[in-house]
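Student: predicted coordinates and the sequence they were generated for:
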Amino acid sequence: MSVQTFISTIWEARLLAKFHERAIASTITTAPERIEGNKIVFNNVSDVAVKDYAGNVAWDELTTSKVELPMDIKKYFAFKVDDVDKVQAAGELIDPHVTEAAAAIQEAMDGAVLTEALKTTNVVAHVESDKAYDKIVKCNTALNKKKVPKADRYAVINAEVLENLNLDARFTKEYTILENGVIEGANINGTQLVFSEELNAGTFMIVALHKSAIGFGTQLEETEAMRLEGSFADGVRGLSVAGTKTLRPSAVVKCANA
């Protein structure tokens, strides 16, 4: 075997595909307009004013404000492979090797995005009911009052919240949790439910947000193979970098158990 034949683009493409299949971070956030070096860039467009028409038209200047975010989240993976050449030549054998790496990266990135979401000061409190269903409705009401668009809204929940919902007769019992966390068939008050155990360390918590609330960008910075000393195996390692930031503070709320 020769690590010189290692084709990083093949491994990176498979790894990214697996990551995006499983990551809720990609589902509930806005992707950057572009990546510049170690920064991700978002452009926010100014609001359009609507005026009363009285015969004349006043033209507004639309401006865009650039938000630059450092990719300061850095996670690496490193694993052994019996023979990089054989795995690479077979093609489909790459997937079992990158699946675990992608899962580990996905958990880290999902955790980073949800930690950013939990920084919100928009707290839905004093909900008289202890039922998660009612709390999600209240979260949706809070977003409505902020005039947050109804499309692309998500409510992220964890196992404790899902258990509470399963005990509620109003909640559907016919749902499927997809690989990317989306709970297919579960929509409460117009909001799509998404499941993640990376939310609030597993303690009861609901985060409701619009897709535009949080920006998130990630890329694989480097993937390489090497012969391991003292081992009849090759090593494959890679570095994944990312950045996340709240772009629309009014478009995210949270609700804990009373």
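Tutor: Structure's in. What do you need? Numbers count the residues shown, from 1 in each chain.
Student: use CA for all of it now, contacts and neighbours both
Tutor: Will do.
Student: list the buried residues for the strand or helix carrying Leu15?
Tutor: Element membership for Leu15, per DSSP states H and E: helix 8-22. Going by neighbour count (16 or more other Cα atoms under 10 Å), the buried part of helix 8-22 is 11-12, 14-16, 18-22.
Student: alongside the first one, take a look at this:
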Amino acid sequence: MAIFPAPQRAERFIPEIWSAGIFYALRGELVVASGLVCNHDYEGQIQDAGDKVRIPTVLDPTVEDYDPIAGFTGDPQDIIGGETSFEIEESKAFRFKVDDIAKVQSLIGGQYMSEGMTRAARRLAEAADAYVAGKILAASVAYKKVDLLLDAAPDVMWQQLVDVRVALDKTNTPATGRYMIVSPELYGNLLMNPRFIDASQSGSTEPLRNGLVGRALGFDVVVANTLPAKTHAIAGHKIATSYADQIVKTEAYRPERWFADAIRGLHVYGARVMRGEHLAVLQTA
């Protein structure tokens, strides 16, 4: 590999391309912090770690009687009830060597992705998923916790999933867009349940598959290996949780110990549960 002087390396490195490439790969790896589970409506406000994301609090309008002759009485309700916020409190850095910065960045956005970028995105996603899962668990236990018998008979286990659905129904959680994140252990048990793998009973027209494994009882079901200990399912709707993240820094540098180029960057993020009544968890004792 040719050795480039520092000015030349700096000229051929384009931070925006690398930030976008890492961010795109990261989004493809997220599960708990993905757009299925969290809303990402406020991430454009992030510039660096420590920033605060400010969210207006919207109240439900009051439904009132209406007289078609007299019309309305009084003024319309103001549904903006102030604002809440959360801090971008997590910072995770990454760094890896590349043989040719110019070659890799010319192909970012196509089908080619350097191994370093792919692996960095996967590790960043795992950290973000574990962080968001902890936030959701802390909030959801205060509202709805269903005790899970992980080794229960298939009918009993199915009833436990039904209990989660009923709990969300009671808080008027929107039916469209519900998710259930399950641990590998729970997923393995469910795969032995005919009602779970039967596409006609799971609400899907296709057999369940890896990744987003299908639908069951009105939930989009996904598998994650980043749930907290003894937590085997988190269910809810993305209106409950706000998540914001950004790749705020990327730069090229020359490692002192190698004749090679290297990339390093910083991923910052934060999350907050805004409406915990739209969450539920399944936990073992």
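Tutor: Here it is on my side, so go on. Please read all numbers here as calculations on a predicted model, not as lab measurements.
Student: residues in contact with the alignment partner in structure 1 of Val273 of structure 2?
Tutor: Counting by TM-score structural alignment, Val273 of structure 2 corresponds to Thr246 in structure 1. By Cα atoms under 8 Å, 6 or more residues apart in numbering, the contact set of Thr246 of structure 1 is 116-117, 213-215.
Student: could you dump these to CSV with neighbour count?
Tutor: CSV is the format used below for the contacts of Thr246 of structure 1 (neighbours: other Cα atoms under 10 Å):
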residue, neighbour count
Glu116, 15
Ala117, 23
Ala213, 22
Ile214, 24
Gly215, 26
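Student: among those residues, which one lies nearest to Val84 of structure 1?
Tutor: Gly215 (35.7 Å; Cα to Cα).
Student: so what's the closest one closest to, chain neighbours aside?
Tutor: Thr30 (4.7 Å; Cα to Cα, 6 or more residues apart in numbering).
Student: the aligned partner of that neighbour in structure 2: what's it in contact with?
Tutor: Using TM-score structural alignment, the partner of Thr30 of structure 1 in structure 2 is Asn39. Residues counted as contacts of Asn39 of structure 2 (Cα under 8 Å, 6+ apart) are 238-239, 241-243.
Student: now do 10 Å
Tutor: 33, 237-244, 271 (Cα atoms under 10 Å, 6 or more residues apart in numbering).
Student: what's the answer for Val161 of structure 1, then?
Tutor: 131-133, 195, 202-206, 256-257.
Student: who wins for neighbours among those?
Tutor: Ala132 (27 neighbours; other Cα atoms under 10 Å).
Student: isn't that one right up against Glu163?
Tutor: Yes. Applying Cα atoms under 10 Å, one finds Ala132 of structure 1 in contact with Glu163, separated by 9.1 Å.
Student: quick check: neighbours shared by the two?
Tutor: Phe204.
Student: now do the buried residues in the longest helix belonging to structure 1.
Tutor: In structure 1, with assignment by DSSP state H, the single longest helix is helix 94-117. Under the neighbour-count criterion of 16+ other Cα under 10 Å, helix 94-117 of structure 1 has 94-95, 97-103, 105-115, 117 buried.
Student: again, but for stretch 277-285 of structure 2
Tutor: Taking 16+ other Cα under 10 Å as the criterion, stretch 277-285 of structure 2 shows 277-283 as buried.
Student: what do you get for stretch 27-47 of structure 2?
Tutor: So stretch 27-47 of structure 2, judged by 16+ other Cα under 10 Å, has buried residues 27, 29-34, 36-40, 43, 46-47.
Student: over to stretch 262-269 of structure 2?
Tutor: 262-269.
Student: the helix holding Leu15 of structure 1 vs helix 94-117, what angle?
Tutor: Going by axes from the mean of the first three to the mean of the last three Cα atoms, to 10 degrees, helix 8-22 of structure 1 is angled at 50 degrees with respect to helix 94-117.
Student: past helix 8-22 of structure 1, which element shows up next along the chain?
Tutor: Criterion used, DSSP H and E; the element after helix 8-22 of structure 1 is helix 25-28.
Student: show me what contacts the aligned partner of Glu64 of structure 2 in structure 1?
Tutor: Alignment note: Glu64 of structure 2 maps to Lys51 in structure 1; criterion TM-score structural alignment. By Cα under 10 Å, 6+ apart, the contact set of Lys51 of structure 1 is 57-58.
Student: relative to Ala58 of structure 1, how far out is Lys173 of structure 1?
Tutor: 54 Å (Cα to Cα, to the nearest Å).
Student: same question for Ala49 of structure 1.
Tutor: Ala49 of structure 1 is 10 Å from Ala58 of structure 1, by Cα to Cα.
Student: then Leu165 of structure 1?
Tutor: In terms of Cα to Cα, Leu165 of structure 1 sits 52 Å off from Ala58 of structure 1.
Student: more neighbours, those two?
Tutor: Leu165 (18 against 7).
Student: mind listing the helices for structure 2?
Tutor: Under DSSP H, structure 2 gives helices at 6-12, 15-29, 101-107, 115-140, 154-170, 184-190, 194-197, 199-202.
Student: distance of the closest residue in space to Ser26 of structure 1 that isn't next to it in sequence relative to Asn38 of structure 1?
Tutor: Among residues not flanking Ser26 of structure 1 along the chain, His20 sits closest, at 6.5 Å (Cα to Cα, 6+ apart). Using Cα to Cα, His20 of structure 1 is found at 20 Å from Asn38 of structure 1.
Student: then Val57 of structure 1?
Tutor: Distance from Val57 of structure 1 to Asn38 of structure 1, by Cα to Cα: 44 Å.
Student: pick out whichever of the two has more residues nearby.
Tutor: Asn38 (14 against 9).
Student: show me what contacts the residue nearest to that one when sequence neighbours are not counted?
Tutor: Computed as Cα to Cα, 6+ apart, the closest residue to Asn38 of structure 1 that is not its neighbour in sequence is Met71, at 5.6 Å. Shown in contact with Met71 of structure 1 (Cα under 10 Å, 6+ apart): 35, 37-40, 216-219, 240-244.
Student: and Met71 of structure 1, what pairs with it in structure 2?
Tutor: In structure 2, Met71 of structure 1 lands on Ile88 (TM-score structural alignment).
Student: need the contact list for the residue nearest in space to the middle of structure 2.
Tutor: Note on structure 2: the residue nearest the mean C-alpha position is Ala33, at 1.3 Å, using Cα atoms, centre = their mean. Counting by Cα under 10 Å, 6+ apart, Ala33 of structure 2 touches 27, 39-40, 125-133, 238, 241-245, 271.
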